[in-house]
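1. Any chance you could fold what I've pasted below:
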Amino acid sequence: MNYLALVYYNEDIIRAMSQQEWDALNRECMACVEGLSASGHFVDGHALQTTETATTVRLRDGRLSTTDGPFAETKEQLAGFYLLQARDLNEAIQLVSKIPPLRFGSVEVRPVRELQPEGNITGAKSLAEN
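-> The predicted structure follows:
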């Protein structure tokens, strides 16, 4: 099963790092991806640019609007993601525990919901009820 690991941290902490500290963190992240790839758990992943580059898009009553910045003000900002393959949530959590930026914020782990071809849709009712 695939799990999406959304990496969050406080951008102010990252901005306060020296270039040497930032480079070291990035090397740790690349080594983490190499290890996850070697073990067959890494599917995809990318780091994101800072929230100043974000645009939030909404469609309401047929009208499209855009707003500079992220959807909401938060203490931690979305920094990137890892798409991981794991047996179950417990294994996904173990894999996520190795992601270096975890020590500066948090990682949200969510199972990927596979969409079914038309006529074979399952789970739509439970999604609508939540």
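
2. CA atoms for contacts and neighbours, from now on please.
-> OK.

3. Which parts of this structure are helices?
-> For the chain, helices defined by DSSP state H occupy the ranges 11-15, 19-38, 89-96, 124-129.

4. how about the longest one: buried residues?
-> Yep, that's helix 19-38 we're talking about. When burial is assessed from 16 or more other C-alpha atoms under 10 Å, helix 19-38 yields the following buried residues: 25, 28-29, 32-33, 36.

5. Reformat those as CSV; add distance to residue 49.
-> Compiled in CSV, those are given as follows (distance: C-alpha to C-alpha, whole Å):
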residue, distance to residue 49
25, 15
28, 18
29, 15
32, 19
33, 18
36, 22
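
6. Proceed likewise with the subsequent sequence, for comparison:
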Amino acid sequence: MRYMLLIYVNEAAMAAAPTEKTYEISAAYGAYTEALKKSGSWLAGDRLKPTQAATSVRMANGKTNVLDGPYADTKEQLAGFYMIEAEDADAAIAWAARCPAASTGTVEVRPIWEQTM
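-> Model prediction:
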């Protein structure tokens, strides 16, 4: 079954992190990504640009409303994702627990609703 691991972190804290800490975090993600790939669980994944680069789109009364920035102000922002293949939810949760963001932010595990056509 496929799962999304949605990575939420505090953008302000990440931006304020010393360069050495940034390299350390980057290396941890590199090792985590390599472990996912080596296991055969990795399907896709990437970082997202900061929320200042986001655009939110809503339809209201037949009109398109376009807003610069994220939809809501929150302590943590969606910063990236992994799409993985896992035997079950417990296996996906185990991978989420190994993600570097699990120790500093939140990793949301969400099963993908498989479309049958």
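
7. rewinding a little: turn the helices of structure 1 into TSV, including distance to residue 60 of structure 1.
-> Below are these laid out as TSV (distance: least, C-alpha to C-alpha, whole Å):
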stretch	distance to residue 60 of structure 1
helix 11-15	30
helix 19-38	38
helix 89-96	35
helix 124-129	19
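
8. So which residues of structure 1 form strands?
-> 2-9, 42-47, 55-60, 63-68, 77-85, 105-111 (DSSP state E).

9. quick one, which of those strands is nearest to residue 93 of structure 1?
-> Smallest distance to residue 93 of structure 1 across these (C-alpha to C-alpha): 7.3 Å, for strand 105-111.

10. Check the mean deviation of the closest one from structure 2.
-> Aligned to structure 2 and superposed, strand 105-111 of structure 1 gives a mean residue distance of 0.5 Å (mean C-alpha distance after the TM-score superposition for structure 1).

11. residues in structure 2 matched by stretch 74-91 of structure 1, start to end?
-> Residue correspondence for stretch 74-91 of structure 1 in structure 2, counting by TM-score structural alignment: residues 74-91.

12. residues of the matching stretch that come out buried?
-> 77-86.

13. got it, and stretch 63-77 of structure 1?
-> Those buried within stretch 63-77 of structure 1 under the rule 16+ other C-alpha under 10 Å are 70, 76-77.
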